[in-house]
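[1] fold the stuff below for me.
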Amino acid sequence: MNSTSIKVACSNCNLRELCMPLGLNESEMERVDEVVATRRKVTRGDNLFRNGDKFNALFAIRTGFFKTRISSEDGRDQVTGFQMAGEIIGLDGIVSDHHTCDAVALEDAEVCVMPFDRIEELSREITSLQRHVHKIMSREIVRENGVMLLLGSMRAEERLAAFLLNLVQRLHARGFSQSELVLRMTREEIGSYLGLKLETVSRTFSKFVEDGIVEVKQRHVRILNPDALKLIVNAQTCQPG
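    The predicted structure follows:
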């Protein structure tokens, strides 16, 4: 894992509206640019941070895809989330000044490093930045509640349908197709996140293919009938995840 000293300018980043508050004036934007001073490259399979690492920064994902995971005492990994470009990662460290999970790159990635003490300092002066930080934290709580709902009350088909709809919706917000996606994670990682066995994930994908809802070619998924997926989710709200 190596840090680069490329100067980052949020003001001319095409993901700015996804991870920065709207409506900052020029001088406020310059001050944010000063805070977000470096980018870090993370190679596929490497950790951005590990459980137990000292917390000192939030990371805005510029390119690439991550998974967060926790390890149980018997050594099994539990995937707790998938994060993509334009999303903020590292919020788990705010509570105790130490990270409570591992963040692993699922493909070569680049993040913008946002030292948290500087962000806090600046958000006291720029109220829209403070609101934005609170909104990100709130989104994380809503996401966790959504995952609990997913794991607690949904059948396998509902879980996978909600997962695919949520993923495509987040990718669409970044300008990608509303119906096609490349899964950066393995079936096993999807199963770990959704609380399903690998065979169940594979079987459910096959059922969706048979029913003409999706088309699957290895990691490429094409959603042929989004309404059918929505019906499967049964009007349960699909939370960010």
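[2] can we go C-alpha only for contacts and neighbour counts from here?
    Noted.
[3] against residue 129, how distant is residue 42?
    Counting by CA to CA, to the nearest Å, the separation of residue 42 from residue 129 is 27 Å.
[4] my bad, residue 77
    Residue 77 is 35 Å from residue 129, by CA to CA.
[5] here is the second sequence; please produce its structure so I can put it next to the first one:
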Amino acid sequence: MSDVAAYSVIAPALIRPPASAAAAQMPLSAGAPRKDVRRCSACSMRSICMPQGLTPEELQGIESLICPSRTIKQGETIYRANDSFQSIYAVRAGSFKTVVMHRDGREHVTGFHLAGDSLGLDGVCSGHHSCDAVALEDSKVCIIPFHLLEAMCREVKAVQQHVHRMMGGEIVRESSQMMLLGTMSAEQRVATFLLNLSDRLRMRGYSPAEFHLRMTREEIGSYLGIKLETVSRMLSRFQRDGLLDTHGKDIRILDHDGLARV
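    Model prediction:
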């Protein structure tokens, strides 16, 4: 199974946590962090969603442009398809799905996003969002006005490089999804989903073997291009083969290498 596919094709569900134009011209050192924003330096997701190697002044500059964090209730949206693009969003806590609607009203899931991931980059190209971003559970996001971020990119090379990496990551994710849908069997798609989830949890310091899914099997099937029943059948097969243990949405990987050989 492709390492690229296993790593980048799917952003998983959240796990259980362990036991104005003038402002755009403001120099980095001119503003103190807003009092209603938790300091990025104290955020557990900093290593994932922030560029590394920032000076204290540069970090303060980033904190000064972040709008107050916003709580999104389960089932609510941050933005909808065709909404004007204004900001990008960093997921501080919780999880989201991005979806597009077919003409007949059916929903197609295009991605899952968890703490440390960014949302909204789909609007950069056209100036309008191309999908809906829906909370899978009560979640919280940091709001970053894009015109202010662009101004900072001109001042701080590390921020510019980080934005480029995020955009590049979106390209890799979309191309990997095309490979998944076009070349992999249903069994391989579900295995890739689980392997990717395991890897992402490991990167965040959580257990790579035990996790709780926040999305439904129907949503997983929609993303993988297979039916709900097929997702359930593949999970049952993996359990029967001794690769994992499932109890509802609780997943325990028993044989990582065996799952990778599917």
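[6] what's the TM-score for these two chains?
    With the length set by TM-score structural alignment, normalised by the length of structure 1, the two chains reach a TM-score of 0.93; 228 aligned residues with a CA RMSD of 0.9 Å.
[7] residue 77 and residue 129 of structure 1: which has the busier surroundings?
    Per other CA atoms under 10 Å, whichever of residue 77 of structure 1 and residue 129 has more neighbours is residue 129, with 22 against 16.
[8] name the nearest residue to the alignment partner in structure 2 of the more buried one, ignoring sequence neighbours.
    In structure 2, residue 129 of structure 1 lines up with residue 159, judged by TM-score structural alignment. Spatial nearest neighbour of residue 159 of structure 2, excluding adjacent residues (CA to CA, 6 or more residues apart in numbering): residue 153 at 5.4 Å.
[9] now the helix or strand hosting residue 154 of structure 2 on structure 1. Mean distance?
    Residue 154 of structure 2 belongs to helix 146-155 when elements are defined using DSSP states H and E. Average distance, helix 146-155 of structure 2 versus aligned residues of structure 1 after superposition (mean CA distance after the TM-score superposition for structure 1): 0.4 Å.
[10] centre of the chain to that helix, how far?
    22 Å (CA atoms, centre = their mean, to the nearest Å).
[11] buried sites along that helix?
    146, 148-149, 151-153 (16 or more other CA atoms under 10 Å).
[12] for these, give me JSON lines that also has distance to residue 179 of structure 2.
    Shown next, in JSON lines, are these (distance: CA to CA, whole Å):
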{"residue": "146", "distance to residue 179 of structure 2": "31"}
{"residue": "148", "distance to residue 179 of structure 2": "35"}
{"residue": "149", "distance to residue 179 of structure 2": "32"}
{"residue": "151", "distance to residue 179 of structure 2": "36"}
{"residue": "152", "distance to residue 179 of structure 2": "35"}
{"residue": "153", "distance to residue 179 of structure 2": "32"}
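[13] just to revisit the earlier point, in a helix, the match of residue 129 of structure 1, correct?
    Yes: using DSSP: H, G, I helix; E, B strand; the rest coil, the assignment for residue 159 of structure 2 is a helix.
[14] for it, which residues are in contact?
    51, 152-153 (CA atoms under 8 Å, 6 or more residues apart in numbering).
[15] count the neighbours of the aligned residue in structure 1 for residue 56 of structure 2 for me.
    For residue 56 of structure 2, the aligned position in structure 1 is occupied by residue 26, per TM-score structural alignment. Neighbours of residue 26 of structure 1 under the rule other CA under 10 Å: 10.
[16] quick check: the gap between residue 26 of structure 1 and residue 32 of structure 1.
    10 Å.
[17] common neighbours of those two, please.
    With CA under 8 Å, 6+ apart, residue 26 of structure 1 and residue 32 have no common neighbours.
[18] helices along structure 2, start to end?
    3-8, 21-24, 46-49, 56-65, 146-155, 157-183, 186-203, 217-224, 228-240, 256-260 (DSSP state H).
[19] and those helices as a markdown table, adding distance to residue 248 of structure 2?
    Converted to a markdown table, these look like this (distance: least, CA to CA, whole Å):
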| stretch | distance to residue 248 of structure 2 |
| --- | --- |
| helix 3-8 | 23 |
| helix 21-24 | 48 |
| helix 46-49 | 29 |
| helix 56-65 | 40 |
| helix 146-155 | 40 |
| helix 157-183 | 25 |
| helix 186-203 | 15 |
| helix 217-224 | 10 |
| helix 228-240 | 10 |
| helix 256-260 | 19 |
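[20] nearest to residue 211 of structure 2, of those helices?
    helix 186-203 (8.3 Å; CA to CA).
[21] which residue in structure 2 lines up with residue 227 of structure 1?
    Counting by TM-score structural alignment, the partner of residue 227 of structure 1 is residue 257.
[22] which among the helices of structure 2 is found nearest to residue 137 of structure 2?
    Across the helices of structure 2, closest to residue 137 of structure 2 is helix 217-224 (CA to CA), at 13.8 Å.
[23] give me the nearest residue to residue 64 of structure 1, chain neighbours excluded.
    Using CA to CA, 6+ apart, the nearest residue to residue 64 of structure 1 is residue 109, at 4.1 Å.
[24] the one you found -> structure 2?
    Residue 109 of structure 1 maps onto residue 139 in structure 2, by TM-score structural alignment.
[25] if we ignore the residues flanking it in sequence, what's nearest the residue most central in space within structure 1?
    In structure 1, the centroid-proximal residue (CA atoms, centre = their mean) is residue 83; its distance is 1.8 Å. Nearest non-adjacent residue to residue 83 of structure 1, counting by CA to CA, 6+ apart: residue 66, 5.1 Å away.
[26] and the aligned partner of residue 81 of structure 1 in structure 2, how many neighbours does it have?
    Aligning on TM-score structural alignment places residue 81 of structure 1 opposite residue 111 in structure 2. Residues within reach of residue 111 of structure 2, counting by other CA under 10 Å, total 23.
[27] what number of residues lie near the nearest residue to residue 111 of structure 2 once chain neighbours are set aside?
    Nearest non-adjacent residue to residue 111 of structure 2, counting by CA to CA, 6+ apart: residue 98, 5.2 Å away. Neighbour count for residue 98 of structure 2, taken as other CA under 10 Å: 24.
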